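Undergrad: Okay, sequence plus prediction incoming.
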Amino acid sequence: MVPPQFPQGNSRRHFLQGAGLATAAAVLGTRSRAESTPRAVVEEVRTISLQPQYYHGWPTVTRRRNGDLVLVVSGGREGHICPFGRVEMMVSHDQGATWNWPQTILDSPSDDRDAGVLETARGTLLATTFTSLAYERSLLDAEKKKGQPGAWPEERLQRWQAAYTRLNAEERKANLGEWMVRSTDGGITWSARYPTLVNSPHGPTQLADGRLLYVGKQLWTTEQKAGVGESTDDGATWKWLADIPVRAGDSVTQYHELHAVEAGGGRVIAQIRNHNKTNSGETLQTESTDGGKSWTEPHSIGVWGLPSFLNRLRDGRLLMTYGHRRAPFGNQARVSTDAGRTWSEPLLIYGDGTSGDLGYPSTVEFDDSSLLTVWYEHMKDTPYAVLRQARWKITT
């Protein structure tokens, strides 16, 4: 998880005005072009957190073959940065109308962050996370300010210190990693955590040939390569398959939070959160035509916003949903009809956020082609970030 950046931008009103101009331009164009312009029709937006006393961050939702929805999230938190994060799972049996009480599936002695989930073709659930000591600096600063004006309350300082000292310095370093847990009984029980080669917020994807690809980033190595792990045993073990090349003039240290999808016709695409100077704050894209063994140099697709989540829809189109962390704060989507070679203008799923501490949307599709998108959001009237969802559909 990369700390959010909160640049200023146009207002939601200006965005909608721009969208209206784009719509008008489409109407003035050819009839076929107007009919092919996708729109988002949002039916419902609501909060789904069941524990408002905690901060929730960076969720992923997946739809199982039996129709259940499985959502994982970094829960139990005090804030965006803290030592208390744990991976929690929520399940819905009614397409998101109601959600079961959260179940903790992983809680290490360090902060467990971004949570991804996938059901494999064999029915196995794979959940991903990574451990972090990002909170360490905040704690050290608080210790230095003890007894001074603006210092933390003593109870809070003691709570953080107690969490920090669960491990000694050597153990804390050893506990850093990119992790996966695995369930073969529908999420009732989970394996012990085991290391993966990379991390990304939403986890791996499965190809039609049965292989699993995990496109992500090395977090705790000197190189911090972006690349692809492969599993041929249902996610039990992983091996390195390929590096993601670095665009000329870029640093790989500024590539983050990748996600991939099989686009059809032997083509796999992956998208990258980019913080290099060129196209900073945009989503970059790279493609593979050999099953993930080699990839093109990342390139701009003209989308400001990040990170993205990719779906291949029932009709063969691709959908990317992504956070928009400047006005209008919220989540947007784009559609591709040509396997990711080009993308539509933005579809507004939600644009009423009050800050950039939101996003990381992920999306599932139902049998009637309607969609459900889940994200996290620090709202104005809540002390902690909550889980949110939107029911919507794409029309033309």
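TA: Looks like it came in fine. Residues are numbered from 1 along each chain as shown.
Undergrad: only C-alpha atoms for contact and neighbour calcs from this point on.
TA: Will do.
Undergrad: what helix or strand is residue 389 on?
TA: Following DSSP states H and E, one finds residue 389 within strand 386-395.
Undergrad: So what's the gap between that strand and the chain middle?
TA: Averaged C-alpha coordinates place strand 386-395 at 15 Å from its chain's average position (CA atoms, centre = their mean, to the nearest Å).
Undergrad: What are the buried residues along whichever strand or helix holds residue 141?
TA: Here residue 141, judged by DSSP H and E, is contained in helix 136-144. For helix 136-144, the neighbour count (16 or more other CA atoms under 10 Å) marks 136, 139, 142-143 as buried.
Undergrad: How about stretch 103-116?
TA: Residues 104-107, 109-116 are the ones in stretch 103-116 that count as buried (16+ other CA under 10 Å).
Undergrad: Equivalent analysis for stretch 236-246, please.
TA: 238, 240-246.
Undergrad: and if you look at stretch 377-395?
TA: Using 16+ other CA under 10 Å as the test for burial, stretch 377-395 gives 377-379, 384-394.
Undergrad: Likewise for stretch 300-307?
TA: Neighbour-count burial for stretch 300-307 flags 300-301, 303-307 (criterion: 16+ other CA under 10 Å).
Undergrad: Next: stretch 261-268.
TA: Within stretch 261-268, the residues scored as buried using 16+ other CA under 10 Å are 261-264, 267-268.
Undergrad: Save these as a markdown table, and put in distance to residue 120 too.
TA: Supplementary listing: the buried residues of stretch 261-268 in a markdown table, determined by distance: CA to CA, whole Å:
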| residue | distance to residue 120 |
| --- | --- |
| 261 | 14 |
| 262 | 14 |
| 263 | 17 |
| 264 | 18 |
| 267 | 20 |
| 268 | 17 |
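Undergrad: Alongside the first one, take a look at this:
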Amino acid sequence: MQIVARGLVFDPARVEDALQVCSFTSLLQLRDGTFLVSFRRGTAKDSADGNTAIFQSTDQGATWSEISSGFETHFEGIPGEVRSAELAELDDGRLLAVLGWVDRAGGDGVLRDSESDTLPAMHLLQEYSSDGGQSWSGRRVLQRHSVLSGPIVRLDDRGWLVTSEYSHGANEATPRCHAAYAHFSRDGEVFEPAVDVVPGNSQIFYYDQRQSCCPHSGRLVSMFWTYDIHAEADIEMHMAWGDPKSLVWSPPTSMGVQGQIAMPIPLSDGRLLAFYVHRHAPGSLRLMVSTDQGVTWNRKTELIVYESTGTVEQGTGAQTTYDEFWDAMGTWSFGHPSAAVLEDGSLLLVFYAGPHESSLSVHWARVEL
């Protein structure tokens, strides 16, 4: 594997405004070959002014232009933040955007209140575009009290799959609990009730699931950033395989590799790649390959796509508490890997990164396998 080209989707240093912090990157390839990248812009990673922009490339990622600066941030009269947006192309050519909306009536700050162990209201909203993503309308609720967690998956001719998660705080009667979900729609309009990808668990939290449909086997493959709540530490990344018809997933198993968010990239020849966040030192984004469906991973051929030039990321030490872990997320300077397989078999990778948390750009890289 080798990087043959790289550049920036968006460099905030080139614009004269205060929205210098980009994150929550996602990539969609349209049927005509156009690429869309959605990403959050804000004055800080946890600022109330966050909104999701959309950029377009018609030359396989070589150049990019803005087609949308953001969505309506108020919802039901409440000021909010559109923290992320996942996009899909429907059969009639319209675009679907599933928005991760956050109640920001309380203003800026880390989302979790450590004293009450609660989060502000977060909802999944749907909107539609008939002009390629320039304008959006038709807002409706997909799921209340839910956090968006990865690209929308096209299930061949069956429909679309949206993924989410939610953490329930501890109280006198119950411990903390986290679960991962999937929401299926046959037409991209009406979504069926959520199904469990990973049922609620009070010991291991399976964060930030990323799903892909394997062109070789037809199965769904999911990867998780995995956290042991009692040890208050990340453990090895986990993965699971799912049936796209029954929407039933196997219990997650360890990938044997330490990391955080991982984007599965299944290939038609049966190989499985993972584009993942290597948060611990040396901080980096890496691409690795498996030839046995994720049972083992070839670390010798692992490709470093991005290497941080900053200091060691906060929250990666052995003594980090759960509260400190949440605070640290707002300081991380790279992440949210996304990927697409091009017609020639090469990869287009997208992620956010920068020298420090107050200056973060959106990057792309082209990789030949």
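TA: Arrived safely, thanks for sending. Owing to the predicted nature of the structure, the values given are computational and were not obtained by experimental measurement.
Undergrad: Widest-spaced pair of the buried residues of stretch 377-395 of structure 1?
TA: Every pair in the buried residues of stretch 377-395 of structure 1 was compared (CA to CA); the two farthest apart turn out to be 384 and 394, at 31.1 Å.
Undergrad: Distance from the chain centre to the helix or strand just after the helix holding residue 141 of structure 1, please.
TA: Under the assignment DSSP H and E, the closest C-terminal helix or strand after helix 136-144 of structure 1 is helix 154-164. A distance of 29 Å separates the C-alpha centroid of helix 154-164 of structure 1 from that of its chain, computed with CA atoms, centre = their mean.
Undergrad: cool, and stretch 249-257 of structure 1?
TA: 17 Å.
Undergrad: Export the buried residues of stretch 236-246 of structure 1 to JSON lines and append columns for distance to residue 218 of structure 1 and secondary structure.
TA: Compiled in JSON lines, the buried residues of stretch 236-246 of structure 1 are given as follows (distance: CA to CA, whole Å; DSSP: H, G, I helix; E, B strand; the rest coil):
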{"residue": "238", "distance to residue 218 of structure 1": "14", "secondary structure": "coil"}
{"residue": "240", "distance to residue 218 of structure 1": "11", "secondary structure": "strand"}
{"residue": "241", "distance to residue 218 of structure 1": "13", "secondary structure": "strand"}
{"residue": "242", "distance to residue 218 of structure 1": "13", "secondary structure": "strand"}
{"residue": "243", "distance to residue 218 of structure 1": "11", "secondary structure": "strand"}
{"residue": "244", "distance to residue 218 of structure 1": "11", "secondary structure": "coil"}
{"residue": "245", "distance to residue 218 of structure 1": "14", "secondary structure": "coil"}
{"residue": "246", "distance to residue 218 of structure 1": "14", "secondary structure": "coil"}
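Undergrad: ok, back up a step: show me what the helix holding residue 141 of structure 1 is packed up against.
TA: With contacts taken as 3 or more CA pairs under 8 Å, 6 or more residues apart in numbering; DSSP states H and E, helix 136-144 of structure 1 sits against helix 154-164.
Undergrad: Could you rerun that using 6 Å?
TA: Helix 136-144 of structure 1 sits against no helix or strand, with contacts defined as 3 or more CA pairs under 6 Å, 6 or more residues apart in numbering; DSSP states H and E.
Undergrad: Report the angle between that helix and helix 154-164.
TA: 140 degrees (axes from the mean of the first three to the mean of the last three CA atoms, to 10 degrees).
Undergrad: Leaving aside the residues adjacent along the chain, what's closest to the equivalent of residue 304 of structure 1 over in structure 2?
TA: For residue 304 of structure 1, the aligned residue in structure 2 is residue 258 (criterion: TM-score structural alignment). Using CA to CA, 6 or more residues apart in numbering and skipping residues adjacent in sequence, the residue nearest residue 258 of structure 2 is residue 236, 4.3 Å away.
Undergrad: Quick one: neighbours of the counterpart of the one you found in structure 1, just the number.
TA: Alignment note: residue 236 of structure 2 maps to residue 282 in structure 1; criterion TM-score structural alignment. A count of neighbours around residue 282 of structure 1, defined by other CA atoms under 10 Å, yields 20.
Undergrad: ok, now residue 338 of structure 2?
TA: Residues within reach of residue 338 of structure 2, counting by other CA under 10 Å, total 27.
Undergrad: And it, which helix or strand is it part of?
TA: Applying DSSP H and E as the criterion places residue 338 of structure 2 in strand 334-341.
Undergrad: quick one: the helix or strand following that strand to strand 334-341, angle?
TA: Tracing the chain C-terminally past strand 334-341 of structure 2 and defining elements by DSSP H and E, one meets strand 347-356 next. Orientation of strand 347-356 of structure 2 against strand 334-341 (the same axes, to 10 degrees) gives an angle of 170 degrees.
Undergrad: and strand 347-356 of structure 2, what does it pack onto?
TA: Under the contact criterion of 3+ CA pairs under 6 Å, 6+ apart, the helices and strands touching strand 347-356 of structure 2 comprise strand 334-341, strand 359-368.
Undergrad: what's the closest of the ones you listed to residue 22 of structure 2?
TA: Relative to residue 22 of structure 2, the nearest member of these by CA to CA is strand 359-368, separated by 5.2 Å.
Undergrad: which residues in structure 1 does that closest one align to?
TA: Across structure 1, the stretch matching strand 359-368 of structure 2 (TM-score structural alignment) is residues 384-393.
Undergrad: From residue 68 of structure 2, how far off is the equivalent of residue 183 of structure 1 over in structure 2?
TA: Under the alignment by TM-score structural alignment, residue 183 of structure 1 pairs with residue 129 in structure 2. Taking CA to CA, to the nearest Å as the measure, residue 129 of structure 2 falls 11 Å from residue 68 of structure 2.
Undergrad: and if you look at residue 204 of structure 2?
TA: Taken as CA to CA, the span from residue 204 of structure 2 to residue 68 of structure 2 is 38 Å.
Undergrad: swap in residue 149 of structure 2?
TA: 21 Å.
Undergrad: Now do the SS call for the most centrally placed residue in structure 2.
TA: Residue closest to the mean C-alpha point of structure 2, counted by CA atoms, centre = their mean, is residue 150 at 3.9 Å. Each residue gets one of three states, and residue 150 of structure 2 gets coil by DSSP: H, G, I helix; E, B strand; the rest coil.
Undergrad: ok, it touching residue 211?
TA: No. Contact between residue 150 of structure 2 and residue 211 fails when scored by CA atoms under 6 Å: they sit 7.2 Å apart.
Undergrad: ranges for the helices of structure 1?
TA: Remark: helices of structure 1, listed N- to C-terminal, are 12-28, 31-35, 136-144, 154-164, 169-175; assignment by DSSP state H.
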